[in-house]
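Participant: Output the structure for:
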Amino acid sequence: MTPPDATTEIAVEDPRWASMNLPSLAPRAIGATLSALNLPPEAFEVSMLACDDARIANLNAEFRDKPVPTNVLSWPAEDRAPDVPGALPRLPEPDNPMERELGDLALAYETCMAEAQTAGISAQNHVTHLIVHGTLHLLGFDHITDADATRMEALERVILATLGIADPYSVSVLD
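Facilitator: I've put the predicted structure just below:
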């Protein structure tokens, strides 16, 4: 059974993203992520910016003090990180309208395409993985500690498998 799509608002700054069909791909990836955590996708919203490397480098410099392009950035609406490494974050309450908005994601076209090419995987599968990855960040998951990375990567594998995408960590292109 296909999980329902999440409400996703997408701002496309770089027209090259048109080839990815983000209006279909993004809500499906976000919906699969939420469904895997037993959260009803239709209860939540994510905003996404589809931009180029120059724009994401500016955002990365502004918000992370790293003036270089990256594949995906996330801005959670709320800090949901667990107190203990490897623990489950505090997930949003579907019935709480104050928790409807999960946050914002940004994807950089050139970096995403170069990573997919380097890894020898389809751009669509790689972008789907990055949206799942970014959505997990919005939900409080991270990969800073080994325990957190193990939990997050295991979830990504499960979610991507439901979307028919092979294990992305057999070839690592995420930072």
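Participant: When you work out contacts or count neighbours from here on, use the C-alpha atoms and nothing else.
Facilitator: Fine.
Participant: For this protein, which segments count as helices?
Facilitator: Here the chain has its helices, by DSSP state H, at 22-36, 53-64, 109-119, 123-138, 146-162.
Participant: Which one of these lies nearest to residue 78?
Facilitator: Proximity to residue 78 (C-alpha to C-alpha) singles out helix 123-138 among these, at 7.9 Å.
Participant: what angle do the closest one and helix 146-162 make?
Facilitator: When axes from the mean of the first three to the mean of the last three C-alpha atoms, to 10 degrees is applied, the directions of helix 123-138 and helix 146-162 differ by 140 degrees.
Participant: Please provide the structure for the following sequence as well, for comparison with the first:
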Amino acid sequence: MSQYAPDVTVTYAAARKGVPSSASFRKWVAAALADRDAPAEMAIRIVGPDEGRKLNRTYRGKDYATNVLSFPAELPEGLPEDVELPLLGDLVICAEVVAREAAEQGKRPADHWAHLVVHGTLHLLGWDHEADDEAEAMEAREREILAGLGIADPY
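Facilitator: Sure thing, here's the model as predicted:
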């Protein structure tokens, strides 16, 4: 368990009905970062489908709103190698997509939110799922973190 509590800023650009509290987001990020023994800062922005679609189209070339987008922080060029900045990056989560997916998949909405926050946070740490072996490793890590939160296997 990390000695550092992550600094998580949550902003809302969509209706908050059905969206978890900022405290829940912080708890889920802390669980994903429990093995990291360094300060961490990140932002989570809750958006509607229009903004979610625009961002997904602009940054991923996909013309639809998706559940979560991860934007890892880019460190300034020329930064000495021994300097560690706490900024991990940003997550953008589309509330309407999360609610729809939870209903379609028969999941508790809070559990689906937790899974997407953990998933996105792992992306900010460099985890990926492009190759099969990466996907298996990332999904195993997600299951482990979620189980620690009392949440069933999301897959």
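Participant: circling back to that earlier point, of the helices of structure 1, which is nearest residue 4 of structure 1?
Facilitator: Among the helices of structure 1, helix 22-36 sits nearest to residue 4 of structure 1 (C-alpha to C-alpha), with 5.8 Å.
Participant: who does the closest one touch, helix- and strand-wise?
Facilitator: Packing partners of helix 22-36 of structure 1 (3 or more C-alpha pairs under 8 Å, 6 or more residues apart in numbering; DSSP states H and E): strand 7-12, helix 123-138, helix 146-162.
Participant: try 6 Å
Facilitator: Where contact means 3 or more C-alpha pairs under 6 Å, 6 or more residues apart in numbering; DSSP states H and E, helix 22-36 of structure 1 is not packed against any helix or strand.
Participant: Now the residue nearest the centre of structure 2. Nearest residue, chain neighbours left out?
Facilitator: The residue lying closest to the centre of structure 2 (C-alpha atoms, centre = their mean) is residue 120, at 2.6 Å. The shortest distance from residue 120 of structure 2 to any non-neighbouring residue, by C-alpha to C-alpha, 6 or more residues apart in numbering, is to residue 70 (5.6 Å).
Participant: What does the one you found correspond to in structure 1?
Facilitator: Counting by TM-score structural alignment, residue 70 of structure 2 lines up with residue 74 in structure 1.
Participant: same question, residue 127 of structure 2
Facilitator: Checking TM-score structural alignment: residue 127 of structure 2 goes with residue 141.
Participant: residues in contact with the aligned residue in structure 2 for residue 9 of structure 1?
Facilitator: The alignment partner of residue 9 of structure 1 in structure 2, by TM-score structural alignment, is residue 9. Applying C-alpha atoms under 6 Å, 6 or more residues apart in numbering, we find residue 9 of structure 2 in contact with residue 43.
Participant: Over to residue 161 of structure 1?
Facilitator: Applying C-alpha under 6 Å, 6+ apart to residue 161 of structure 1 gives no contacts.
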